[in-house]
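> coordinates only, no sequence provided:
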């Protein structure tokens, strides 16, 4: 760029006069020539600088306009968020009562200290830590490390604060924002120990549940239902949180507060459970188990008039108060390591072969399909031998005793296995020259067949959940050829044999049910063909002191003829009244009852059994259907009958004496001791694959094979 020296007079400006004078003086002092040099501005550069200045000015003016006009609401909202904070107020969770309004759980208030990291003060942070440390009696370094390592914004640092700590923390809370006192409601369960599976328990929200539950106004510190009714009815029992808005200064100090929404307690539940009957059932069951050196059993009682559950005992159980304030690692490990699995609700999730307790349903199916009628008599030998399906031999299926000519009612009462083999799988006699030929047996008898058996089992609720209002219910299994083909891998095991149908006909083989499903099926027989969905919750107590009934759900009705069910009920009554009946020991009760027993072998070649009884009472106008199951009974015993007898005697006699006028008692039929002690030893049959079912009176063993 060229440099120019000012030399023309007309170019001298006023400022040059002073500059030249200074230059002359410097020249005289230092003997140096000093001339003023100037560089003129480039026109393009000057224009660019001017445009850039205008752009900066325009941007600043536009952004100022946006802040004042368009961004007013947004930034005003942000400033309000900095100034105001919403805080949730807890209320009490709903109470759970039994059918007589006896509380099964109560609420106890405790207070906890939580930290909200995003609101901790930047100034006076260390002073806040030291002050909090002295109150909750925890080292300041521990609190600091806890805050630094926390992943969540909200987390607990001290629980179950005493009164002195609560007062001191309340005083300090305004000075040290970010430290929050929260009220927590602890559940104290008061029912019998066996109520643990029914009521369930609460637990803290897990990390995986936070995202879902925060949209429903839950906080990370909240407790929610984890099991049982506490989980199933969470939306009814949970409280409605209150909201308080706090105003604070820029330094975080609270200067005012306003209640936006008042808290409201959760709604309470009234159950169909009878707490006194539940307690008695637990006592009768645990006593029988202890006296026989056993650990596991079930009692479930339904009301056949509406499907309400009156009692549900699954043993062993657990103390749900262990979970009320967070179970210890040791206690939780002990529960998990217990080989008897006390956390399993056997009533709804235990799967078992029913043994002969299924026979009333099988008899119903055969009567409905015309396989037999009330007068049909079949000869029932000590063992039923049928020609083998795939070779020249025969498969033999022994009974527990010799019964001879039998009709359907006697077959139910005395649990005659050959009768149910034939009505289930049919029978084809071998040639007269065959060693297994018996002229008393029918030459050709058409049974139900596997598909009809499966159809009726499904109609009575087997192989599907009962949809009771509890989580964790199992569906059971009704086996069929398609199931077996899919379940097994080799061609030989995938085939459906006649022995599979025979086994299913007496509740053995691959058939699995829950005690609840069996009770539901017997309920439909007792009430003349109404299959109700079992339920535990009876009513909801609303906030206005009104009750909202939870109506019974009728799944189906009139799916079986009344005349058919009358025949079956007669057979179940004879199970008790007949001296040869398998539940004749119940005939001493002061009220007419009807029953069906069952004993299923669970370990091959071991005399260890599941001992069942299904009973309803009173026989003419049933008020309750009860199923009792005793697991792993060594030998042939009537342990389940004893439990049922004690519960029924208490419910219909002892309890009546204590609580109301005793009913008019039906005179029991005389008890014949010989019928309880006599037994017949069946002939031993050697076969390749066996499964066993037995009945308790007379005591003997039946071996099933194919």
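Alright, I've got the coordinates. Keep in mind that what you see is a predicted model, and the values were worked out from it rather than measured.
> for the rest of this, base every contact and every neighbour count on C-alpha atoms.
OK.
> C-terminal to the lengthiest helix in the chain, what's the next element?
The longest helix of the chain (DSSP state H) is helix 43-68. Note on helix 43-68: by DSSP states H and E, the next helix or strand toward the C-terminus is helix 72-83.
> which parts of that following helix are buried?
residue 83 (16 or more other CA atoms under 10 Å).
> for it, give me every contacting residue.
Contacts to helix 72-83, defined as CA atoms under 8 Å, 6 or more residues apart in numbering, come from residues 66, 247, 248, 249, 250.
> give me the buried subset of the residues you listed.
For the contacts of helix 72-83, buried by 16+ other CA under 10 Å: 247, 248.
> let's bring in a second model and compare:
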């Protein structure tokens, strides 16, 4: 029997209270734990089950197959081909440095590529793989497979890369694709662009039709382990390939023009120029050559720093599309603009005779005509086919810069065309306000003289010269240049539309008599025994051209460096100047002369004489274009409704 001494009762009571409090606390905690377990396992079980499933199953986007590009006859210009590529994935970049260092030893990546890979791996979402290198050869694949045990997260994948069968020939028109940059993402919220394997159009049609060519992404469901590695594929939804497009360009005509341009250039060390051929009714660009070009396949496989530097340092600027971004003084090819401006503004009449004594004096400066001694008195047709500088000095003085600039704008100068290719230049159509804003100097009479013959501040692109010629040749219709003939989804038939017979463009409301006078002047340039390009009536063998291939044209020689009076007295000739200081050679033409359908513009950089250098190229290309006209199957050219 236990006996409590005095004071034990109080301690027992205290012990009992503490035991009850402790038991109550334990009961409360157990109740809370039970409640929480009930909430997690019963009330929230569906939500956590979904979260667990999401951790186990990962949805990843699949890049779509890019649309194909063809010429107007269906010849492929840009296609897709399968390629082996090395991919790497990492747990938020942990351990990535070691793997990348090993890859560098095998593939010789270089510091720039190593840095790129490390950045991509550290910011990757859902352990998306990054591309190490594409277009692997068998030897590279074998080395990676042999070293696979030492390369965790590295695997070989089969992807698609862009292939350009025509290489340099179509490089400036088709362009190329490259990695997606921050600039490319601006204004676009397509999540597929975040994929490391995705490619984006950088130049040419690849860029201008990027949204059509890209297509829609697919998706794949994969089961992953705790660290995000793929265990197996559960489901796949293929994406929608991009649209296929048919361009207006005729590949064989493009090839002919490119070969003719290179063969005719007079400098063995430097070959640089452009040819543009346009349908004057539809605006279709049939050929657009920029020489030299570049191989877009270099960019598709991944360009090296050395290759990039070589292109940038090349004085002939192979990366520039000279047809749309090269700007040159148009020289005498601009005289049609001055003639139309003078006639339309009534500064001169069709029969107005203007004198030429060999030069025009303005203060103590002499503005020379190309013909020493002068041409005597000429009307507008005579001024054109003799290319008399003095006639156009005076015509420009009477017309004024404002009217000339207005007519030039109507004919396509000083503005970006509707072609849509990136990098196009507007050239420069000078005005009074332009000079005041740029140089803070008022417009001078000498500036008007220079503008009248396409010199001074005036610059234009070969495309603009072709458009101007087309608008004169078609009777004054505002035809717009176009590169897209047709577009269709991959499963749809891709066929060209029915050829247009009537000008779809609005009339510029020029006086038909004035347009006819300018066209007659261009006709006599070639087809008159005294025309400045009368030698072009004959083909390269010296045989007179078939009457159905007769054409009209205008030569131009755009001065780069003015030969001073002192140099003239010393007998300095242009051929003695360095290549980069020689004049540009230009020629514009349209044909057939009696029923125009095609226009052509040619520029040979620093080719000196337009009639001797650019003229034969324009003749041969235009004649070849007329020979390829579809209506020749019936023996007659398509009739232009406006003429």
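Structure received. Keep in mind the model is a prediction, meaning the values are calculated, not measured.
> can you find the partner of residue 510 of the second structure in the first structure?
Under the alignment by TM-score structural alignment, residue 510 of the second structure pairs with residue 560 in the first structure.
> try residue 259 of the second structure
So, by TM-score structural alignment, residue 259 of the second structure is matched to residue 283.
> how many neighbours does that match have?
Neighbour count of residue 283 of the first structure, defined by other CA atoms under 10 Å: 18.
> how about it, what does it touch?
With CA under 8 Å, 6+ apart as the criterion, no residue contacts residue 283 of the first structure.
> hmm, back to that, return the residues in contact with the match of residue 510 of the second structure.
Per CA under 8 Å, 6+ apart, neighbours of residue 560 of the first structure: 364, 368, 529.
> preserved in the second structure, out of those residues?
Retained in the second structure: 368, 529, out of those (criterion both residues aligned by TM-score structural alignment, their matches' CA atoms under 8 Å).
> are any of the contacts of residue 560 of the first structure buried, and which?
Listed as buried from the contacts of residue 560 of the first structure are 364, 368, 529; burial here means 16+ other CA under 10 Å.
> SS state for the counterpart of the first one in the second structure?
Under the alignment defined by TM-score structural alignment, residue 364 of the first structure corresponds to residue 340 in the second structure. Secondary structure of residue 340 of the second structure, reduced to three states by DSSP: H, G, I helix; E, B strand; the rest coil: helix.
> now do the same end-to-end measure for stretch 284-304 of the second structure.
36 Å (CA to CA, to the nearest Å).
> and stretch 338-347 of the first structure, by the same measure?
18 Å.
> do the same with stretch 428-442 of the second structure
17 Å.
> list the buried residues for that stretch?
428, 429, 430, 431, 432, 435.
> could you dump those to JSON lines with secondary structure?
Output for those, formatted as JSON lines (three-state DSSP):
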{"residue": "428", "secondary structure": "strand"}
{"residue": "429", "secondary structure": "coil"}
{"residue": "430", "secondary structure": "coil"}
{"residue": "431", "secondary structure": "coil"}
{"residue": "432", "secondary structure": "helix"}
{"residue": "435", "secondary structure": "helix"}
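> and the residues you listed, which two are furthest apart?
428 and 432 (12.6 Å; CA to CA).
> re earlier: isn't the match of residue 364 of the first structure right next to residue 407, touching?
Yes. Under the criterion of CA atoms under 8 Å, residue 340 of the second structure makes contact with residue 407 at 7.3 Å.
> measure the counterpart of residue 582 of the first structure in the second structure to residue 583 of the second structure for me?
By TM-score structural alignment, residue 582 of the first structure lines up with residue 532 in the second structure. Computed as CA to CA, the residue 532 of the second structure to residue 583 of the second structure distance reads 17 Å.
> next: residue 28 of the second structure.
Taking CA to CA, one finds residue 28 of the second structure at 98 Å from residue 583 of the second structure.
> the more surrounded of those two?
Set residue 28 of the second structure next to residue 583 and count neighbours by other CA under 10 Å: residue 583 wins out with 26 against 12.
> so the more buried one touches residue 558, yeah?
Yes. Using CA under 8 Å, residue 583 of the second structure is in contact with residue 558, at 5.3 Å.
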